[in-house]
Every structure is written in structure tokens, then in C-alpha cells.
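give me the fold of what follows.
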Amino acid sequence: VESSMIYFGWSVRVMGFLVMPLLGFSRFAIQARLPPRKTSFFIAHAFKEVRFLMIVAAGFCCFIGMFTPLFFIPSYAVSRGIDATFASYLLAIVNAASTFGRIIPGVLADRFGKLNMFAIGGLFTGVIGLCMNTATSTASLVVYSIAFGFSSDTIISGASAAFSICTDDPRNLGTYMGRGVTGSGVRVLDTHSERLWAVCKYNSQPCHSRWQSVGQVGTNMEQEIDVVGW
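This next block holds a predicted model:
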């Protein structure tokens, strides 16, 4: 968003307004193939299944490094001398590539195995994430954004497909996916380490303590957003 009239708050609201009609349409256009189950909403025995817990743990580990480049690709591009306006478009490139990353691996999972595609997505995302510092030009950053967008969303589609092997009853699939993604997504709530890295970068101070004030972290993150032009 280049205009200074729209900030973070209204950016989130606009995204919500875009999603609402789409979800509203799907609510009335999609009909369940099977009747709902009569059992309890909460499936307690899911947390006793080793296969389910292992997939949740794998997703948790993948999320550790998956979201870090998404936060810092624009500011990293600016630090490499890229125009701030173009740097802000790199996230759009990541999201455009992620569209194919959610569709194609899901199709391939039916042929090569759901867990295999999930593992491949996690492996490639980790390798590509480590290559971020090698992208120093506009062309290389665009290629990096496309590669990371595709591979990172392979984790999302791969995890969803992997949870489907945990139950033989299709009516339980939504519950397994909801519990699994919630358990894996707990890692996303802990962004303190990424924000602490931003404080170190912009203050040029050694971060020997994790107990820095949240206000200081927020101030530096706002400065980062201002640099990129969001």
C-alpha cells in the first residue's frame, strides 16, 4: 500500500472484507456429501495416535523457519539497495507463487504420497530459506521470492493432505486438520525471536538478553515498516 492514508489496521480490514463474500459464497454453494457424525465434537483419542502427533510435530518444526523470510524479505531487499516501492511488491510475488505451491503439490500427493510431498516441501523450504543472503540483485530477489513462495506453501498443502491419512472416516477429517494445524501453528505465535532480531539490526546493539520491552520491539518494527513504505 503506497498511500499513507491506509495503514496496517485498514489493510487488515480490507482483507477481511475481501474474504467475507468468498466464504459466504462457499457456505451456500458447497454441500456435505456425508451426514455429520453423531459423536462428540472433540475427538480425544486423536492425541493418542503417534502418527497424528508426529505430523503435528513436523508442522511445528517447519513453521519455525517458514515465516521468517515473509517478515523480512522487503526490508532485506531495501538493505541490498532495492527500491522501497518494488521491495514491497516482493510479498505479492511470494503470494502469487504460493498459489501454485498449494495446488500442484496437492495433486502430486495423490501419486507420490502425502507424507512424501509434505517432507519434500519442508526440505526445500529450509534449503531456500538458508539461501536468502545470496539474493543481492533485483532479479535474484524475484527468483528467490517465487521459489520460496512455491516451496513454503507446499508445507501448507502437504500438511493438510498428510492429516487425511490419520483417519478412515471422512467426517473426522476436518477435526483432525483443525486440531493438527492448531497444534502446529502455536509456533507462529512466538515471534519474539524474529522481532528481537529486528531490534538488534536497527539498533546495532548486542541482544544478549531476551527480556527487552515489547514497546521497544514494536517501535523498531514500525520503523522497519516505514522504511519499506507499507
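
can we go C-alpha only for contacts and neighbour counts from here?
Fine.

so who does residue 131 touch?
Listed by C-alpha atoms under 8 Å, 6 or more residues apart in numbering, residue 131 has no contact partners.

for residue 69, see how far away it is.
Between residue 131 and residue 69 the distance, using C-alpha to C-alpha, to the nearest Å, works out to 11 Å.

what's the answer for residue 182, then?
Residue 182 sits 21 Å away from residue 69, taking C-alpha to C-alpha as the criterion.

what of residue 161?
24 Å.

same question for residue 217.
Taking C-alpha to C-alpha, one finds residue 217 at 18 Å from residue 69.

give me the residue at the spatial middle of the protein.
residue 67 (5.3 Å; C-alpha atoms, centre = their mean).

which element is the closest residue to that residue other than its chain neighbours on?
Computed as C-alpha to C-alpha, 6 or more residues apart in numbering, the closest residue to residue 67 that is not its neighbour in sequence is residue 188, at 7.7 Å. Element membership for residue 188, per DSSP states H and E: helix 173-189.

after that helix comes which helix or strand?
Beyond helix 173-189 in the direction of the C-terminus, DSSP H and E gives the next helix or strand as helix 192-203.

contacting residues around residue 160?
The contact partners of residue 160, by C-alpha under 8 Å, 6+ apart, come to residue 177.

just the element for it, please.
Element membership of residue 160, judged by DSSP H and E, is helix 138-163.

buried set for that helix?
For helix 138-163, the buried set under the neighbour-count rule, 16 or more other C-alpha atoms under 10 Å, comprises 138, 141-163.

and that helix with helix 173-189, angle?
Direction vectors for helix 138-163 and helix 173-189, defined by axes from the mean of the first three to the mean of the last three C-alpha atoms, to 10 degrees, enclose an angle of 140 degrees.

centre of the chain to helix 138-163, how far?
Mean-position distance between helix 138-163 and its chain equals 9 Å (C-alpha atoms, centre = their mean, to the nearest Å).

how about this one, so we can line them up?
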Amino acid sequence: MDGIIIERDATPPLADVIQHNDEQPRYTKKETLLTMLGVLLVMLLASLDQTIVSTAMPHIISDLQGFDRYTWVTTAYMLTSTVMVPIYGKLSDLYGRKSIFLIGVSIFLFGSALSGAAQSMNQLIAFRALQGLGAAALLPIAIAVVGDLFTPRERGKWQGVTTAIFGLSSILGPAVGGWITENTTWRWVFYVNLPIGMVALFVLIFLMPTLHQKVQQAKIDYIGAFLLVLGTVPLLLGFTWAGGDLAWTSAPIIGLFTLSIVAFIAFFGYEIRLAHRGEQPIIDPRLFKNSIFSISILVTMIINMGMFGSIFFLPLFAQGVLGVSATNSGLLLSPMMIALMISSIISGQLISRFGKYKWVAIVGLLITIVGMYFLYRLNVNSANIDLSIAMVIVGLGLGFGMSTYTIAVQNALPDKIGEATSALTFFRSIGGTVALAAMGSLMSSAYVPGFHSALPASLKQVLPAKLLNVFDNPNILLSADMQKQIQQQFRHFGPQGASIYNQLIEAVKIGLTQGIHNVFILSLVLMVVALVAAFFLKELPLRGSVAVKDKAQNLEGISHEVESVSPVMLH
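As a prediction, this is how the structure comes out:
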């Protein structure tokens, strides 16, 4: 095998066969490069959309008057994309990745065009949901393609290339989104997807080869998909409404959570039944028998929950509390994304070189926890540099473990790459979606009492309650037009009007800071829990080698590991 003679029995052990197969090129150089070109374009399309829209959201909710539905623009997108991910993953395993890419990109572009034309907050939420139906096929399948093309150790090297796309979009996206919002209209944050998407479609149709897949008889699990939606939607509604419009202990909230629990129990029960009958469940319960898969699911869910607390609300803090413009708010996120890109490239090279991933995951979480602590310390008197330092540290930590769990899962389940990768993405999205809804509710419920407690007693006595209620929505911090209108009204108070207005605005900033502060606390706690869980991640040597000497050294270790692995994991 590659010039190495290993004296064993006449019949080579299964570990040798696995190692030999991993060393053989599965696709030609031309196929690999053209496929990766398509993959990188799809990644750019999906990641650029997320970063551009995130920065423009404060202006969008100001224009469409929808602060109370601020998180639902993203939640609706994540809900539909989350539900469809397992279905796309299963079909891509059966019929190949290329056709799934084409379907996903087409739906995504159609949803982008409609989102840009939305005339109300409810329309935007609906069109973003449609956009999410297409987005579900983009990043998860792109990651699965990388798993098809390269061995686990080789994927570490390519991690730098794929992360560079995320880094590029994360740096350009917010700046472009802010510039578009301030100089044209926020609608172009969606329309900009169209030219990029058309190029991606061209590459997928004419240049990307069809990866060799075994075509089998496919039967979509419609009942499972229905139960999945029935469990997810009430869960999101419950976390969104609880603590705001409705009390956590109110009958509607308890009813929503109960329905969600019952639906999820029915879903997993039905999936187990399908698996026993040899059919094709959306999420095969047998995957959870693999400890690497189970722990990776748990850790990535928790990390994604905490990550949303640090990333999604940062533009709101920068624009609302620090008074940063939309353009500069986007630029403010750049150090975090550059740090994430650098640390991800370094960690990928380390994983590829040493064939170990557990220590990388733990180090990444330790750094992230330090960054979360710095976010927790931010307040209304913080400067831009304080926010930047905290974000850089968080970026370094998140980058260190960005693709670690995907590499671990694909290494453990080589014959289930599409299904396992999509399942990992599904549960990661569930965690992020639930956290986003819950953190949005947490922020909103903490704002009003925070605002009123920050008001000077003298103002409460002088100003009518009707006027104070105008400031119960922090949207005023994001709208220059609204500020001008209210300042005009305060001129009726005479020379003291400007002073009163400034005190009210300061109280609004304090209230918003309190709400976001609570989100940062929750994110910090979640990252600590993720660190504890990461210690239980099993270390399985990565298949594929980077040097001849590594082949001989790792072969014996792989043999021992294979003996304890279930047949479903074998290549």
C-alpha cells in the first residue's frame, strides 16, 4: 500500500481495506476543482445573504414598523430551512448532490426576489420563509460534497478555503449591507443575491459534474416531515410569545409547549418504526448509537444557541446603544470575522497535521467563553474598542471549533455523509432557532422595566404616561426620522425640552442595554455547558494521511477503533 509492506494474515484486516480505500483518489483533478468551484459559489451565496440581511435588519424593521417581529424575519427563514435539511440530505445521498443544488438555488433566488419586493413585515417574514426552503439545500449539501471529495484529514486543509469564503462574506456582507441601506434602499440587500445566484446556477448546470451516486428507490417520509413541522412551529411560537405578549405560565404557552413535546415524541417514535421496517426515515435513529454523532449534535446545538446571543444582537447594540451607523456597524463586525477566519484556517491545518480534533474543540470553547465574558461586561458607557476586543476573542474561539464537529461526524460515519451532515445541520439549526426566539423574547421583556427604572423620578411626575409609552419601543434609537419628529414635539416644553428628550433617550439606551445584557449572560452560560459536554467527545483517529510515515503510525490505531465501531459506520 503506497510502498509500505505490512506483514499480516493473507486476508487483509478491514482496517487495511479502509485505509487503502481512503488513499485512492475518488475523483479526477478536473472533477474535484470544478465541483469545489460550484461548492464555493453556493457557500458564498448563502453566507453573503445572512451577513448582509443581519446588518440591514434595524433599518428594515424601522421602515416596516415591526420591532415586535424583529427576530421572526430570521426565525421564519431558519424554521423552513431547518425542516427541509434532513429531506435534502437524504435525497442527495440517493440521487447525487448536483440536482439538489439546482433545486435549492432556484427556490432561494425566487424567495430573494420576493423578499426585496415585500411591502409589509408579514410579507417579508413569509418570503424569507420561502427563501429558507431553498437555503436548506445550500450549506449542508455543500459540506457533504467536501466530505465526498476528500478524506477526513484532507478536509482540514480545505477548511481554510471554505472558511475564507465565510470570512470574505462576513467582512463584505455587513459593509455592503450597511452601504446599501444608507445610500439606496434596504431592498437591494435581497436583490444582490440574484446576480451571484445566476453565476452559481451557470457553474452548477454546465461545469459541475454529477458526483457518482448509487441511485436507489427513494420514498420521502411525508408523515415524519409533518410531525417535524408540528413539533417545531409551536416550540418557536411558545419561546417567542412567552414573557412578552403572554406569561410563561399562561394556558396558550403551556399548550404550545405540550403540543410540541407530543409531536416530537410521535416523530421520533415514527422514525424508529420506519428504521425497523428497513424504510427511509428523515432522521435515522440508529445514528444516535454512535457516541461521536450524539455528542457532536449536543455540543453544536448548545454552541449555536450561545453564538446567536453574541452575533445576532451585536448590530442592534452597536447601532442602538453606541450610536454607530449601519455602515460602520458592519465594519465593526469585521475584526470578529477576520479572527474567526484566521483561527479556523490554523485549526484546520492542525487537525490535518495531527489527525486529532478533540483538543481543538476544547481550546476553541475555552477562548469563546473568555470572549463571552467580555461581551457580558459591556454597558451603556462602553466604547467601540471594548466591543471590538470582545468580538475578536469570540471570533477566535468560534473559528477554532467551526468545522471540527462536522469532520468528526463524517469521519465516524463515512457511508452516511449526506444524512449525518444534514442531521448535524438540522439539530444545530434547531438550537439556533429556539435560542433566537427565546433571546428575542428575553431582550424585549427586559427592555420595558429597564427603561422605566432608568427614568428620573422627576420626569415620571412631569411627563404624561401616554408620552412615555412612545418610548416603550426602542425602535426610536434606530430611526432618525422618528427622533426628529419627537424632538419637534419636545420643543413645546420650552428651553428644557432638549434636556428632557436627552434624558429619555439615555433611559432607552439603558433599557436596551439591559435586555441585550441578559442575552449575553445566557450565551455565556450556554458556552460553559458546551465545554463540559465537549470533554465526552470520543477521539477517533482521522482516516487518510498527509505523509507516508503517518500511514504506518495510524493504521494500527484505526484497526483497534474499527473493532468497536458498528457496521453502519464502516466504509
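
one step back: the residue nearest to residue 67 of structure 1 pairs with which position in structure 2?
Under the alignment by TM-score structural alignment, residue 188 of structure 1 pairs with residue 432 in structure 2.

give the contact list for the counterpart of residue 118 of structure 1 in structure 2.
Matched across to structure 2, residue 118 of structure 1 falls on residue 361, judged by TM-score structural alignment. Each residue near residue 361 of structure 2 by C-alpha under 8 Å, 6+ apart is listed here: 400-401, 404-405, 534.

secondary structure element for residue 361 of structure 2?
helix 358-376.

and that helix, which residues are buried?
Counting neighbours by 16+ other C-alpha under 10 Å, one finds that the buried residues in helix 358-376 of structure 2 are 358-362, 364-376.

next, the mean deviation of that helix compared to structure 1.
Per the superposition on structure 1, helix 358-376 of structure 2 and its aligned residues are separated by 2.2 Å on average (mean C-alpha distance after the TM-score superposition for structure 1).

distance check, residue 141 of structure 2 against residue 424 of structure 2.
Using C-alpha to C-alpha, residue 141 of structure 2 is found at 12 Å from residue 424 of structure 2.

neighbour-wise, which of the two wins?
Between residue 141 of structure 2 and residue 424, counted using other C-alpha atoms under 10 Å, the more crowded position is residue 141 (31 against 25).

pretty sure that one is in a helix, no?
Yes - Residue 141 of structure 2 sits within a helix when classified using DSSP: H, G, I helix; E, B strand; the rest coil.

okay, and stretch 51-58 of structure 2 goes to which residues in structure 1?
Applying TM-score structural alignment, one finds that stretch 51-58 of structure 2 aligns to no residue range of structure 1.

who touches that stretch?
For stretch 51-58 of structure 2, the surrounding residues in contact (C-alpha under 8 Å, 6+ apart) are 70, 169-170, 173-178, 181, 186, 189-190, 312, 315-316, 326, 329-330, 478.

and the gap between the residue sitting furthest away from the middle of structure 1 and residue 228 of structure 1?
Checked against the mean C-alpha position of structure 1, the extreme residue using C-alpha atoms, centre = their mean is residue 38, at a distance of 33.7 Å. If you measure residue 38 of structure 1 against residue 228 of structure 1 using C-alpha to C-alpha, the figure is 52 Å.

how about the aligned partner of residue 154 of structure 1 in structure 2, what does it touch?
Structural correspondence for residue 154 of structure 1 with respect to structure 2 (TM-score structural alignment): residue 400. For residue 400 of structure 2, the contacting residues are 340, 343-344, 346-347, 360-361, 363-364, by C-alpha under 8 Å, 6+ apart.

10 Å instead, please
Residue 400 of structure 2 sits next to 339-348, 360-365, 367-368 when contact means C-alpha atoms under 10 Å, 6 or more residues apart in numbering.

which of those line up with contacts in structure 1?
Under the criterion both residues aligned by TM-score structural alignment, their matches' C-alpha atoms under 10 Å, the contacts of residue 400 of structure 2 that remain in contact after alignment to structure 1 are 340-348, 360-365, 367-368.

quick check: which element contains residue 342 of structure 2?
Following DSSP H and E, one finds residue 342 of structure 2 within helix 334-354.

and that helix, which residues are buried?
Applying a neighbour-count criterion of 16+ other C-alpha under 10 Å, the buried positions in helix 334-354 of structure 2 are 334-353.

same deal with stretch 70-86 of structure 1?
Counting neighbours by 16+ other C-alpha under 10 Å, one finds that the buried residues in stretch 70-86 of structure 1 are 70, 72-78, 82, 84-85.

out of those residues, flag the one nearest to residue 198 of structure 1.
Nearest to residue 198 of structure 1 among the buried residues of stretch 70-86 of structure 1 is residue 72, at 8.9 Å by C-alpha to C-alpha.

now which residue in structure 2 aligns to that closest one?
The pairwise alignment with structure 2 assigns residue 72 of structure 1 to residue 313, based on TM-score structural alignment.

distance of that match from residue 506 of structure 2?
Residue 313 of structure 2 sits 19 Å away from residue 506 of structure 2, taking C-alpha to C-alpha as the criterion.

ok, now residue 400 of structure 2?
According to C-alpha to C-alpha, residue 400 of structure 2 stands 38 Å off from residue 506 of structure 2.

re earlier: from what I can see the residue nearest to residue 67 of structure 1 touches residue 63, true?
Yes - with contact defined as C-alpha atoms under 10 Å, residue 188 of structure 1 reaches residue 63; the gap is 6.6 Å.

now do residue 520 of structure 2: how many residues are near it, please.
For residue 520 of structure 2, the count of nearby residues is 27 (other C-alpha under 10 Å).

ok, now the one 4 residues further on?
When neighbours are counted by other C-alpha under 10 Å, residue 524 of structure 2 registers 24.
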